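Asks: Sequence first, predicted coordinates after that:
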Amino acid sequence: MESELSPAHGVSSSVRVLRIEIVSDPPPNSDIKNATVARVRTLRIKSRMLATKSPFFYKLFSNGTTGSELKHVTLRINASEAVLMKLLRFMCSNPLNAPPVLYKFEVSSCRSQLLPNLPMAPDSPLLYVELPHTILMADAAKQYLAGQYKDLTKFKEEVMALPLSGIEVILASDHLRVKSEDDVYDFVLKWARQHYKRRKERREVLGTRLGRLIRFPYMTCRKLEKVLICDDFTHKAASKLVFEALFFKAQQSLTASASLNSRFVERAYKYRPVKVVEFEVPRQQCVVYLDLKREECAALFPSGRVKSQTFHLCGRKFLLLGACSLNKRGTSRCFELAVGMKKKSSGSFVVDCEFAARSRPAKEFVTKYKSHYTFTGGTFVGTGNLFKVTWSKFMAEDSPFFINGVLHLKAEFTVRH
């Protein structure tokens, strides 16, 4: 590429000299602005070719003045941007791949052909997300990061090492695979404490950036109680987030404005969120509300099951189980609803159980099942056919149990003394 990109000796009327000064990258969170020049590259460049492909280089060579073209130009870059040499070769020869830094230098003509060929190197997506002038590529990079790390459990150590920009992309995804939003909250706190040792800085990051990406309305009430006493948030911020979450849980449906806010969008949790009302007097009691979408129920056929978030009764952890199961005679499949006490919970006690569901046309909760059980850890009890109909009738288009595509269930538990 002697005629397009070569070391500078003499300068002709069609070639300009580009002096590239490479400085060391400053440490993270550093205030250092003036770095020492570590290396210098001086090249002969066909300025007109670069100027037609990039507004950045047009302004660089013309100094922003029409009809004026500088013969000697100096460009200072960080060491991490030293791939500029590949960029220049790309602009002169149009290879299929190019470094992400090309978007910093506004080579917009290459975006469409590079979008399907996003490099999969671990650090590349972060560069696309963080560099300016990368709208199209940044969107692709965000999609890649969200897809690559959507399972926090599987990639926990890798995600913990990501910078703030990467964490924001992952937390913004509706498809994050986690057991519950409680796990997201715990992960964010752990990440923030590792990357921001000073509480003041940690509060700033959580309060202005990461806090808005945690979906507090889908956290359990027990975890929300801990948010109120967590000193990683200011009291004002924690109170606002918890109040907003509790207000959401008390509503029967989303308002139009809330549905546009990502904090109110439910992720694909392993354990389905529930709304819980607890009472201590006159008897220990709790009422649990579980909503399942029609498509979630359809996915249970022929033998699937779905579990709820845990809730507490008499100091023990419980959860609901919805499933598609065979009836007692083994002749047809039905909707099963059961409740269980988690294995780690100790002791046993007797509980009155009542299951109810909303149905059309009244849309009120109607009791479908009542009984009482002596609970011990790991035991699941309930009814194998909550609605007394076959699965096909339960899932039929005219089924009275789905209201606007949602099955509304209520379980009431009262401890016997």
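Replies: All right, it came through fine. Numbers count the residues shown, from 1 in each chain.
Asks: switch to C-alpha atoms for all contacts and neighbour counts from now on
Replies: Fine.
Asks: Wasn't F335 part of a strand?
Replies: Yes: if the criterion is DSSP: H, G, I helix; E, B strand; the rest coil, then F335 is within a strand.
Asks: so R202 touches R193, yeah?
Replies: Yes: under the criterion of C-alpha atoms under 8 Å, R202 makes contact with R193 at 7.0 Å.
Asks: Compare these two (neighbour count), which wins?
Replies: R202 (21 against 16; other C-alpha atoms under 10 Å).
Asks: From the chain's centroid, how far away is the helix or strand harbouring the more buried one?
Replies: Element membership for R202, per DSSP states H and E: helix 199-205. The chain centre lies 21 Å from the centre of helix 199-205; the measure is C-alpha atoms, centre = their mean, to the nearest Å.
Asks: Packing partners of the next helix or strand after that helix?
Replies: Following helix 199-205 in sequence order, the next helix or strand is helix 221-228 (DSSP H and E). Helix 221-228 is packed against helix 235-250, with contacts defined by 3 or more C-alpha pairs under 8 Å, 6 or more residues apart in numbering; DSSP states H and E.
Asks: Buried residues of the helix it packs on, list them for me.
Replies: Using 16 or more other C-alpha atoms under 10 Å as the test for burial, helix 235-250 gives 237-239, 241-242, 245-246, 248-249.
Asks: Next, the angle from it to helix 221-228.
Replies: 160 degrees (axes from the mean of the first three to the mean of the last three C-alpha atoms, to 10 degrees).
Asks: starting at the chain centroid, how far to helix 235-250?
Replies: The answer for helix 235-250 is 20 Å, by C-alpha atoms, centre = their mean.
Asks: returning to what we had before: now do the helix holding R202: which elements does it pack against?
Replies: helix 181-195.
Asks: so the helix it packs on versus helix 221-228, what angle?
Replies: Going by the same axes, to 10 degrees, helix 181-195 makes 30 degrees with helix 221-228.
Asks: ok, and for helix 181-195, which residues are buried?
Replies: Those would be 181-182, 184-185, 187-189, 191-193, for helix 181-195 by 16+ other C-alpha under 10 Å.
Asks: Presented hereafter is structure B, for comparison with structure A:
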Amino acid sequence: RQATVTIADSEYEAFLELLHFIYSGKLTPTEPILVVDILLAADKFEVASCIKLCGERLVDLPMTAESAVMCLDLPCSISMAPALAEAAKKFLAKRYDKFLLTKFQDELMRISLTGIVAILSRNHPGVASEESVYDFVLRWAHFQYPNPEERHKILSSSLLPLVPVVRSMTNGILIDQPSCIVDFTLSRGQCSGLFPSGSIRSPPFYCGGHGFFLSAHGKMEPSNFFGLLIEKLEDKGPVRGTIDYEIEVKTRQSLEFLFLWRRTTTTDSRQALGCRIPWPSIIADNSRFFIDDKLHLRVHVKITPQP
């Protein structure tokens, strides 16, 4: 009786090493990536003794970035998969503890989603670098996921929740659309901290290939007010065409977003645009703008290019 075994080209070397192990009982490779490949082959063909030996060897061998990412994706049928995944996370966190450095950027662009999630989950670069982390995440997503819908799904579900500045202010982001709607949330504590002359800035969001951000300000002079401004990043030069801006706020009475401010501009100016709310009405204990001590804002931006 004959049986046919089909293996992919990428599995060929690992399969030969597995055959060698079956007939000799010896596992000779010491290169981490090849050992992971042999482990996967042994799991595929249910060679338990080889699975055990490969797992033990991987624990003792120094990891590489590629082998660490492979260990994160091991099937749950491998008993040592959780231990190897934890070791891989520690390795990646240590290797890329300063992952914003220029020297790591090309290397990181080639790391898979599971690896990037592990790095972001274990490293906290500090408030001063949060926007740089956000920019890094966007660049990585653009590199790995050219399809906008797939990219947006990955960003929303897996990556942006790991960026502190996004967790603190941004609820949803649409990227590189001719028009976009972005929701922001500020706590009462964040708003109170703006008085008498503070400000807070959202992570950037993108519309029609141009970057924008929302900033909130507290001003005591010449009159006490809470200000909201939409500003354009200096990334791709002035916008040639019409830009429609709108800010909405959710109120306690309706629990729906209501119109707060609207502006259309046809200039190429980088001037920040927005509105002011008297400070007492925004921060009062019975303020209609806070729902469970949260201020919910919605920003609309639409770019219509010149014909």
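Replies: Nice, I can see it. Since we're looking at a predicted model, the values are computed, not measured.
Asks: Can you give me the TM-score here?
Replies: Overlay of the two chains. TM-score (TM-score structural alignment, normalised by the length of the second structure): 0.55; 250 aligned residues with a C-alpha RMSD of 5.4 Å.
Asks: Closest to D123 of the first structure out of the buried residues of helix 181-195 of the first structure?
Replies: Taking C-alpha to C-alpha as the measure, D123 of the first structure lies nearest W191 of the buried residues of helix 181-195 of the first structure, at 18.5 Å.
Asks: if we can go back for a sec, tabulate the buried residues of helix 181-195 of the first structure (a markdown table), appending distance to G382 of the first structure.
Replies: Converted to a markdown table, the buried residues of helix 181-195 of the first structure look like this (distance: C-alpha to C-alpha, whole Å):
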| residue | distance to G382 of the first structure |
| --- | --- |
| E181 | 27 |
| D182 | 27 |
| V184 | 31 |
| Y185 | 32 |
| F187 | 34 |
| V188 | 37 |
| L189 | 37 |
| W191 | 40 |
| A192 | 42 |
| R193 | 43 |
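Asks: Take the buried residues of helix 235-250 of the first structure and write them to CSV, including distance to H372 of the first structure.
Replies: Formatted as CSV, those follow (distance: C-alpha to C-alpha, whole Å):
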residue, distance to H372 of the first structure
A237, 43
A238, 39
S239, 39
L241, 38
V242, 34
A245, 33
L246, 30
F248, 32
K249, 28
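Asks: Can you tell me the closest non-neighbouring residue to W391 of the first structure?
Replies: Spatial nearest neighbour of W391 of the first structure, excluding adjacent residues (C-alpha to C-alpha, 6 or more residues apart in numbering): C334 at 4.6 Å.
Asks: My error: substitute A245 of the first structure in the last question.
Replies: For A245 of the first structure, the spatially nearest residue (C-alpha to C-alpha, 6+ apart) is P217, at 3.9 Å.
Asks: which other residues reach the helix or strand harbouring V59 of the second structure?
Replies: Take DSSP H and E as the rule and V59 of the second structure turns out to sit in helix 48-60. Helix 48-60 of the second structure is contacted from outside by 18, 21, 27, 30, 32, 35-36, 38-39, 42-43, 78, 80, 84, 87, using C-alpha atoms under 8 Å, 6 or more residues apart in numbering.
Asks: Separate out the buried members of those residues.
Replies: 18, 21, 27, 32, 35-36, 38-39, 42-43, 78, 80, 84, 87.
Asks: contacting residues around the longest strand along the second structure?
Replies: In the second structure, taking DSSP state E as the definition, the longest strand is strand 294-305. Contacts of strand 294-305 of the second structure with the rest of the structure, by C-alpha under 8 Å, 6+ apart, involve 178-188, 207-208, 239-250, 257, 289-290.
Asks: what do you get if the cut-off is 7 Å, keeping everything else the same?
Replies: 178-188, 208, 240-250, 289 (C-alpha atoms under 7 Å, 6 or more residues apart in numbering).
Asks: If you go by neighbour count, which of these are buried?
Replies: Applying 16+ other C-alpha under 10 Å to the contacts of strand 294-305 of the second structure flags 179-188, 208, 242-243, 245-250, 289 as buried.
Asks: Name the nearest residue to Q253 of the second structure, ignoring sequence neighbours.
Replies: R288 (6.9 Å).
Asks: So what does that neighbour match up with in the first structure?
Replies: Using TM-score structural alignment, the equivalent of R288 of the second structure in the first structure is P400.
Asks: ok, its match to V274 of the first structure distance?
Replies: 22 Å (C-alpha to C-alpha, to the nearest Å).
Asks: go on, K240 of the first structure?
Replies: For K240 of the first structure, the distance to V274 of the first structure - C-alpha to C-alpha - is 21 Å.
Asks: Same question for L118 of the first structure.
Replies: Taken as C-alpha to C-alpha, the span from L118 of the first structure to V274 of the first structure is 40 Å.
Asks: Now do the buried residues in the helix holding R202 of the first structure.
Replies: Buried residues in helix 199-205 of the first structure (16+ other C-alpha under 10 Å): 202-205.
Asks: Reformat these as TSV; add distance to G377 of the first structure.
Replies: Formatted as TSV, the buried residues of helix 199-205 of the first structure follow (distance: C-alpha to C-alpha, whole Å):
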residue	distance to G377 of the first structure
R202	39
R203	39
E204	42
V205	41
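Asks: isn't there a strand covering P29 of the second structure?
Replies: No: counting by three-state DSSP, one finds P29 of the second structure to be coil, located in no strand.
Asks: Please pull up the equivalent of it in the first structure.
Replies: So P29 of the second structure corresponds to A79, using TM-score structural alignment.
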